[in-house]
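Asks: Sequence and predicted structure below; questions after.
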Amino acid sequence: MNIATREVSGIRELLDHNPVVGAARAGAKRFWTGREEKLLRAHYSAGGVTACLAALPGRTASSIYQRAAVLGLRVPGANGKVNERQAWSSSDAIDAIIRRAYQKTPTKNDVQACAATCGRPRWWVSKRAAKLGLVTPRFKQAPWCAAELDLIGDNAHKAPATLRRLLKSKGFDRTETAIIVKLKRLGADRTDPHHLNANQLAGVMGVDRKTVAAWIAKGWLKATRREVTTTDDFWWIHRRDIRRFIVDNVAAIDLRKVEKFWFVDLLAERAGEKREAAE
């Protein structure tokens, strides 16, 4: 069926089909230019959307129809008068038809058939179904409960994949993205009091990450692997192993570059552990 036939069949069917001449515009090209609006004004009143499709390659029927509404353009009817756009209304009978169609998850063809039965555009039927509460909003998750917040708050330093498994073991289902966003909104401290990753250790030791990786490869520094995330590297190093490395490899460390407050705190922990062991 060609474009002209669809225009004769009515604007509703034309917009549902939404044809376009050439490739649809994208990126910066999607914005309307003064030249395009001039062509739209010149052709719309005479031939409607169909005439504008040929004059405006790359513009879809719906984009032309919507821009014409913004500019206040109208197409004269058979009597030569310009009529206002159709203001679609609903009724109990139409709502009942929509409810029957949405008893199961409808396909695009099901919604199209429902629109034909109601005598309404497909977009209007979809919008009406959402207003009636028949469509579940996409990507809408249930509110976080106190138990979930406590769990991720106490384990904020762990990787999102680990947090997701912890939540799932307690009967909660959250995506890793949802967990990361929630932690950011809570302003949770994600630093582990007992571990550092390679990047963090390199920062306080005054070296680059490759140097830390070399210490690990040589067996001087004990480290374990963990889940790789977009923000952390996969090396996970316990503070006691860092202390052991420093004591055993003093010659490999430039104490002038070490962050002194962190260094003193690390050694103070060792002294405290020794006192506790003696007691």
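Replies: Thanks, I have the structure now.
Asks: okay, CA-based contacts and neighbour counts for the rest of this
Replies: Noted.
Asks: which is the next helix or strand following the longest helix along the chain?
Replies: If you go by DSSP state H, the chain has its longest helix at helix 34-55. Following helix 34-55 in sequence order, the next helix or strand is helix 61-71 (DSSP states H and E).
Asks: quick one: buried residues of that next one?
Replies: 61-65, 68 (16 or more other Cα atoms under 10 Å).
Asks: Stretch 207-225 too?
Replies: Those would be 207, 209, 212-213, 215-216, 220-223, for stretch 207-225 by 16+ other Cα under 10 Å.
Asks: Stretch 157-174 now?
Replies: Applying 16+ other Cα under 10 Å to stretch 157-174 flags 157-161, 163-167, 174 as buried.
Asks: Dump these to JSON lines, plus distance to residue 244 and secondary structure.
Replies: Supplementary listing: the buried residues of stretch 157-174 in JSON lines, determined by distance: Cα to Cα, whole Å; DSSP: H, G, I helix; E, B strand; the rest coil:
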{"residue": "157", "distance to residue 244": "23", "secondary structure": "coil"}
{"residue": "158", "distance to residue 244": "24", "secondary structure": "coil"}
{"residue": "159", "distance to residue 244": "25", "secondary structure": "coil"}
{"residue": "160", "distance to residue 244": "29", "secondary structure": "helix"}
{"residue": "161", "distance to residue 244": "30", "secondary structure": "helix"}
{"residue": "163", "distance to residue 244": "30", "secondary structure": "helix"}
{"residue": "164", "distance to residue 244": "33", "secondary structure": "helix"}
{"residue": "165", "distance to residue 244": "32", "secondary structure": "helix"}
{"residue": "166", "distance to residue 244": "31", "secondary structure": "helix"}
{"residue": "167", "distance to residue 244": "35", "secondary structure": "helix"}
{"residue": "174", "distance to residue 244": "39", "secondary structure": "coil"}
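Asks: put this beside the first:
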Amino acid sequence: MQLQTRPPENLRALLELNPTHGEPKRGPRRFWTNREEKLLREHYPQGGVEPCLAHLPGRSAAAIYSHAAALALQAPATQKHDFRRQRWTSSDQIDAVIRRAYQRVPARGDIASLAFTVGRPRWWVTKRATQLGLVTPRFKEPAWTNAEREIVQRNFHRPPKIIRGMLKRAGYQRTETAIIVMGKRLGATRYDPLHLTATGLASLMGIDAKTVTGWIGRGLLKASRRGTGRTSAQGGDQFWIRVRDVRAFIIDNAAVVDLRKVDKFWFIDLVAHGPT
């Protein structure tokens, strides 16, 4: 392939065309000689691949580029520069602009816009606002009190949203994540001796959960929603069934119970003693 009179606009296009000036070198001639490497060292740092094509007949653009990389040669456009870290400074005018922006709570995108206005990075603007006392630093949550721990441990079987409301009514502010973490630290159990989910009841009776939800849908088994806040993609909110309603259902609908499948210890305790 002959060298084009009008070279491509960029290196990538040049390598895709992969032109060769003269007859390509094959066989033993494919190995680079000392003279060729000397020419490559002389011309590649000055202009890159393109000027080397005329000085290295038989070498393709890709071959020149690859061998230059092996020799750690760099073209002018890719040579490394001594980039020194930018030191950002402030002024009375910049501080005044930052103060005006922080007089109200910044909305999403306001800080980025402010950084563009003052010609500084976003991280620098936030740091400067903190130094000026405009941003309240975040502190760790206060230590848990014994009263809070007791509420969490006693009600850990309930959804975190419900427990959060109970804490709020008692005068405490905790996130749902903090409640879950504290419950696990306390070793609290999510088991509720007075309630069952539809899935839990189905497991104890050795049937499919859809059978239980079918009983609920037909009004045979009383149930309420648990209030978990699960989305439809997660299967929706769970059914919350009182154990005493399960006992009443079994007594009234004994024919649907397959004694071969039920958890016998749970079943005997339920029928003989009922919920505690």
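Replies: Great, that's in hand. Keep in mind the model is a prediction, meaning the values are calculated, not measured.
Asks: ok so, going back, now tabulate the buried residues of stretch 207-225 of the first structure in JSON lines and tack on secondary structure and distance to residue 245 of the first structure.
Replies: Below are these laid out as JSON lines (DSSP: H, G, I helix; E, B strand; the rest coil; distance: Cα to Cα, whole Å):
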{"residue": "207", "secondary structure": "coil", "distance to residue 245 of the first structure": "15"}
{"residue": "209", "secondary structure": "helix", "distance to residue 245 of the first structure": "16"}
{"residue": "212", "secondary structure": "helix", "distance to residue 245 of the first structure": "11"}
{"residue": "213", "secondary structure": "helix", "distance to residue 245 of the first structure": "13"}
{"residue": "215", "secondary structure": "helix", "distance to residue 245 of the first structure": "9"}
{"residue": "216", "secondary structure": "helix", "distance to residue 245 of the first structure": "10"}
{"residue": "220", "secondary structure": "coil", "distance to residue 245 of the first structure": "6"}
{"residue": "221", "secondary structure": "coil", "distance to residue 245 of the first structure": "6"}
{"residue": "222", "secondary structure": "coil", "distance to residue 245 of the first structure": "8"}
{"residue": "223", "secondary structure": "coil", "distance to residue 245 of the first structure": "11"}
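Asks: Closest to residue 259 of the first structure out of those?
Replies: Checking these against residue 259 of the first structure with Cα to Cα, the nearest one is residue 207 at 10.8 Å.
Asks: Any figure for the gap between the closest one and residue 249 of the first structure?
Replies: 15 Å (Cα to Cα, to the nearest Å).
Asks: Out of the buried residues of helix 61-71 of the first structure, which comes closest to residue 128 of the first structure?
Replies: Each of the buried residues of helix 61-71 of the first structure was checked against residue 128 of the first structure using Cα to Cα; the closest is residue 62, at 18.9 Å.
Asks: which residues in the first structure form strands?
Replies: With strands called from DSSP state E, the first structure shows them at 195-197, 224-225, 235-238.
Asks: residues in the first structure aligned with the top helix by length along the second structure?
Replies: The single longest helix within the second structure, with elements called by DSSP H, is helix 34-47. Alignment of helix 34-47 of the second structure against the first structure: no match, by TM-score structural alignment.
Asks: Distance from that helix to the middle of the chain?
Replies: Distance, stretch centre to chain centre, for helix 34-47 of the second structure: 49 Å (Cα atoms, centre = their mean, to the nearest Å).
Asks: ok, residue 187 of the second structure to residue 244 of the second structure distance?
Replies: Residue 187 of the second structure is 27 Å from residue 244 of the second structure, by Cα to Cα.
Asks: Counting neighbours, go ahead and name the busier of these two.
Replies: Taking neighbours as other Cα atoms under 10 Å, residue 187 of the second structure and residue 244 compare with residue 244 leading, 17 against 11.
Asks: So what does that one match up with in the first structure?
Replies: Match for residue 244 of the second structure (TM-score structural alignment): residue 240.
Asks: Leaving out sequence neighbours, find the closest residue to that match.
Replies: Nearest non-adjacent residue to residue 240 of the first structure, counting by Cα to Cα, 6 or more residues apart in numbering: residue 270, 7.9 Å away.
Asks: Report how many residues lie close to that neighbour.
Replies: Using other Cα under 10 Å, residue 270 of the first structure has 16 other residues around it.
Asks: ditto for residue 179 of the second structure
Replies: Using other Cα under 10 Å: residue 179 of the second structure sits among 22 other residues.
Asks: Ok, the one 5 residues further on next?
Replies: When neighbours are defined as other Cα under 10 Å, residue 184 of the second structure has 14 of them.
Asks: ok, now how distant is it from residue 178 of the second structure?
Replies: Residue 184 of the second structure is 10 Å from residue 178 of the second structure, by Cα to Cα.
Asks: Ok, residue 154 of the second structure next?
Replies: To residue 178 of the second structure, residue 154 of the second structure is 16 Å away according to Cα to Cα.
Asks: With residue 53 of the second structure instead?
Replies: On the measure of Cα to Cα, residue 53 of the second structure and residue 178 of the second structure end up 67 Å apart.
Asks: likewise residue 274 of the second structure?
Replies: 35 Å.
Asks: Same check on residue 266 of the second structure?
Replies: From residue 266 of the second structure to residue 178 of the second structure the distance is 34 Å (Cα to Cα).
Asks: Now do the same contact list for residue 44 of the second structure.
Replies: Neighbouring residues of residue 44 of the second structure by Cα atoms under 8 Å, 6 or more residues apart in numbering: 51-52, 68, 73-75.
Asks: Narrow these to just the buried residues.
Replies: 52, 68, 73-75.
Asks: any chance of those residues in CSV, with distance to residue 193 of the second structure too?
Replies: Below are these laid out as CSV (distance: Cα to Cα, whole Å):
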residue, distance to residue 193 of the second structure
52, 83
68, 75
73, 75
74, 74
75, 76
